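Asks: Can you look at this prediction? I've put the sequence above it.
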Amino acid sequence: MDYRPAPRLAHSALALHDPVKAADFPQTILRYRNHRAAQSVGLESLSDAKWIGHFGRFQPLPDNQPVSLALRYHGHQFRQYNPDLGDGRGFLFAQLLDDQDRLLDLGTKGSGTTPWSRGGDGRLTLKGGVREVLATAMLEALGVPTSKSFSLIETGEQLVRGDEPSPTRSSVLVRLSHSHIRFGTFERLAYRNEVETMRDLVAFVRTNYYPECKDTAALFDAVVTRTARLAASWMAAGFVHGVLNTDNMNITGESFDYGPYRFLPYYDPHFTAAYFDHSGLYAYGRQPDAVLWNLGQLGRCLTLITEPEPLIASFNDFNARYEHELGLATCRRLNLIPQADNASLAAALYDFLATQRRDGSFEGVFFDWFGGTISEERALSGPRGASYAGPVFDTFAGVLKTYATAAPEKLDHPRLKRPDPETLLIDEIEAIWAQIALEDDWSLFDAKLNAIEDYRQALAL
């Protein structure tokens, strides 16, 4: 794959950004580079020195953006409108095409202050960077559309934070994502009544991300479908994003910006990831409602340039699309051939998961029954075998028997011969960080990433 620069936003006439300069960090210690993602965009051959030059010192990539761009946007944060947002500790560094001819962004987190920093230091803790690298690897393994952690570099500064022991080490993260144009980008234009810029933004999005969409209504309809798919994939992965504000949702239906996320230890619709989410607004079970509310804000913005009726129709169809996508996501996770209607399978599975309160049981059930009934002996003889009994399980098992395995050969992978699934629970993350913080020992981090990659290859979702 050749490197193919495509700085389309920088070359557009859209006034959606401000030129910024990265911080001059005292150190640049390379802690992680995503070789597979780099290969997909033609950057795998960079030496470590050149990698650090581009992704730690932010020397422009050849024929790409000459300067980095902090994007402007607004957003609803816990449903309170905030017109003072924007890229406060990140920027768009480059755009390029991948091996599928998709336009992708290289964006940063922790790269220094911008006009939108609002008094913050524009930095990212090393722990925050480590957590995001782990999150994106695990989400990709579980089939969630997600940004990819491209690079993590420790920067040698001591940061003070109120929610973790300080001073703490610092880092700069680079993400590879389909787009960083957010719902909040549209909210800003609607708030400022910038009609022509809204038209131009919609045209840019349609041209670069949704060429099949012929007008604004068709674009919104496609975004509703992709967002329903994203929400369903979170639920099937047992993932709690934690902060589903409109500025944390992008136009291409990818998950990104992982702060206080968690993976469920066991099924609990009331489980929250953010310690500051006192009302449970973004609890696991409320995530579909949260993204629907956010879609409502996007649709409202688009009425600035189009009639509301088709937008309302698409919005009102979200729940049906979400249920459909949850059924498909459940089938993918269980390695089953989907049927016309998979709602009964999803309902029976989640009813059974609700009876399991043992840490690791959420992922464990998917792991044990991967492939459906052909995994019965493996499931019943495994460490969770005793739990596969009773009327609620019998209902799930009865539905499962009506499904055929999608890819039986996957069960030959050595990873699926082991008794337990790969997980990324909070205690595991804290143990990885403790070893880094106390001893600068990255062996657990590296081992976990290798284990997640093995799991990704085994599931092949």
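Replies: Yep, that arrived.
Asks: CA atoms for contacts and neighbours, from now on please.
Replies: Will do.
Asks: what sits against the closest residue to Pro115 other than its chain neighbours?
Replies: The spatial neighbour of Pro115 that comes closest, neighbours along the chain excluded (Cα to Cα, 6 or more residues apart in numbering), is Gly88 at 7.1 Å. Applying Cα atoms under 8 Å, 6 or more residues apart in numbering, we find Gly88 in contact with Ala70, Gly112, Thr113, Thr114, Pro115, Trp116, Ser117, Arg118, Gly120, Gly122.
Asks: so how far is His17 from Gly88?
Replies: 12 Å (Cα to Cα, to the nearest Å).
Asks: Between those two, which contacts overlap?
Replies: Ala70.
Asks: starting at the chain centroid, how far to stretch 33-46?
Replies: In this view, stretch 33-46 has its centroid 19 Å away from the chain centroid, taken as Cα atoms, centre = their mean, to the nearest Å.
Asks: Likewise for stretch 301-319?
Replies: 25 Å.
Asks: Grab the longest helix from the protein for me.
Replies: helix 216-237 (DSSP state H).
Asks: packing partners for that helix?
Replies: helix 287-302, helix 308-316, helix 318-334 (3 or more Cα pairs under 8 Å, 6 or more residues apart in numbering; DSSP states H and E).
Asks: and the angle from it to helix 308-316?
Replies: Angle, helix 216-237 to helix 308-316, by axes from the mean of the first three to the mean of the last three Cα atoms, to 10 degrees: 10 degrees.
Asks: helix or strand right after helix 216-237?
Replies: strand 239-240 (DSSP states H and E).
Asks: Below is structure B, check it against A:
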Amino acid sequence: MPFSSSYRPAVDHTTLGDAFYDVVEPAEFPEHILRYRNRKAAATVGLDTLTDEEWINHFGHFQPLPGSLPHPLALRYHGHQFRQYNPDLGDGRGFLFAQLRDSNGRLLDLGTKGSGRTPWSRGGDGRLTLKGGVREILAAAMLEGLGVDTSRAFSLIETGEHLERHDEPSPTRSAVLVRLSHSHIRIGTFQRLAALGDTASIPLLVAYVLETYYPDIVVPEGGNPALILFEAVCGKVARVGAQWMAAGFVHGVLNTDNIAITGESFDYGPWRFLPRFDPSFVAAYFDHSGLYSYGRQPQALVWSLARLAECLLETAPHSALSEIISSFPALYESELDAAWCRRMGVVQTGPEDDRALRHAVTLFMEKSGIPFPALPFDWYGGPISTRRAMESPRAAFYAEPGFQPVRSLLDARAALPGIMPDHAYFRAETPCDMLIGTVETLWSALSEDNDWTALDAILGRIGVMSDALGTG
């Protein structure tokens, strides 16, 4: 079938030179069962017209997309893992498969997970469990529905292998995932160059990232590109970190190789959503010290940004880099206030008032123990949802004296434009959630009964939520 007229292939990453990647071959799988294709995302890059057979050829057998990369590229990078530097990283079970431009001209990557071994596999089998692929679909869809800047799960194909894993019942089913994201260049990409002493390549990478991913930024005459890029990255990372917090999302593994230079959230492994507001909540069972707990995510992000600053010391003044890092907490707090106003569906009225609302909401959530998604659902839009909230199953929470500060601050707010309190989503008794119980129930339906309509149903509900929140 002919490609859509909006199909615009690209090969931009190859202009960096082969010192940034290794050409690799995809694994050959015994089976190819299409389990998920993101039709909405495919339409944005002109791939919506593919038949299922063509889809499997490209995203299961990895036949190159016309005009895009002729061979998959395993990207090279280093990184801190739980604050321990590891020079033996890189794409160990994935690769950059293709690059495309959307209708706005934005460059997007199609990257894989579970597509086979590479020079950076470090003894791993290069595979992905089917459950891991399903979890990535769920995380990306839920975050997108909540308005978080996130990569999107693009394709999931079951591959017919039986994998041995220590953290789930084995043997377990295998799959290959493709995600659509805004760049796979990460902090660890810069760290690798710095660790190798390749200071000549860092300005080249800075220039490439600015030109490719921040085209609206104009470096003034006499300006320092590295400083300008660093400030832009800090702003993007502050924004996505604030979005996570307002969504009640815990990434789980905030290593420097998992922080994209565009600030886009990606790579969902041991993620969780909070059942209740709890700063100490941990997503990864192996995070014994709580380094990446919900409440410590902002510190993890600024620590990683400081590692990026270290990579730029040969190209930008230490004092200027330090000044940008020092401004991060205030920038993050401002983004957090904005994120919570969006989460509550109310307009911002000013820094002090916005912060007061955010503090009141989170304090009440923490002290009362109300389910995390419930309050933003019941009171979305502020006073226009008063009747709905006071008739909800959580009405007793809102009758508590401790809720009155929240109520007073919400009553002084206007709803965001376009909110429809009578939307079908808000007529339900409970909000859409992606708690671990929801995930495990879905997985049982898939693994025990092979009932894939259950995944369609939960993605459909996320779609309804997205429509109600205006994030679609």
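Replies: Thanks, I have it. Quick caveat, the model's predicted, so the values are computed rather than measured.
Asks: circling back to that earlier point, what residue of structure 2 matches up with the residue nearest to Pro115 of structure 1?
Replies: Aligning on TM-score structural alignment places Gly88 of structure 1 opposite Gly92 in structure 2.
Asks: returning to that earlier point: want to throw the helices and strands packed on helix 216-237 of structure 1 into TSV with mean neighbour count?
Replies: Formatted as TSV, these follow (neighbours: other Cα atoms under 10 Å):
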stretch	mean neighbour count
helix 287-302	21
helix 308-316	16
helix 318-334	22
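Asks: I'd like the ones you listed written out as a markdown table, with distance to His241 of structure 1 added.
Replies: A markdown table is the format used below for these (distance: least, Cα to Cα, whole Å):
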| stretch | distance to His241 of structure 1 |
| --- | --- |
| helix 287-302 | 8 |
| helix 308-316 | 22 |
| helix 318-334 | 17 |
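Asks: once the structures are aligned, where does stretch 50-67 of structure 1 end up in structure 2?
Replies: With TM-score structural alignment as the criterion, stretch 50-67 of structure 1 aligns to 54-71.
Asks: first vs last residue of that stretch, how far apart are they?
Replies: 18 Å.
Asks: for it, which positions count as buried?
Replies: Trp55, Ile56, Phe59, Gly60, His61, Phe62, Gln63, Pro64, Leu65, Ser68, Leu69, His71 (16 or more other Cα atoms under 10 Å).
Asks: And stretch 83-93 of structure 2, by the same measure?
Replies: Those would be Asn86, Pro87, Leu89, Gly90, Asp91, Gly92, Arg93, for stretch 83-93 of structure 2 by 16+ other Cα under 10 Å.
Asks: And for Thr225 of structure 1, the neighbour number?
Replies: Per other Cα atoms under 10 Å, the neighbour tally for Thr225 of structure 1 reads 18.
Asks: which ones are touching it?
Replies: Counting by Cα under 8 Å, 6+ apart, Thr225 of structure 1 has contacts Phe318, Arg321, Tyr322.
Asks: Quick one: map the second one onto structure 2.
Replies: By TM-score structural alignment, Arg321 of structure 1 lines up with Leu331 in structure 2.
Asks: Which residue, other than its chain neighbours, is closest to that match?
Replies: Ala238 (6.8 Å).
Asks: Return the residue of structure 1 aligned against the one you found.
Replies: With TM-score structural alignment as the criterion, Ala238 of structure 2 matches Ala228.
Asks: Surely its match touches Ala320?
Replies: No - Ala228 of structure 1 is beyond contact range of Ala320, at 9.1 Å (criterion: Cα atoms under 8 Å).
Asks: how far does stretch 146-156 of structure 2 sit from the chain's center?
Replies: 6 Å.
Asks: That one aligns to what range in structure 1?
Replies: Using TM-score structural alignment, stretch 146-156 of structure 2 pairs with 142-152 in structure 1.
Asks: any idea which element the aligned partner of Gly460 of structure 2 in structure 1 lies in?
Replies: Aligned by TM-score structural alignment, Gly460 of structure 2 pairs with Asn450 of structure 1. Element membership for Asn450 of structure 1 (DSSP H and E) is helix 443-459.
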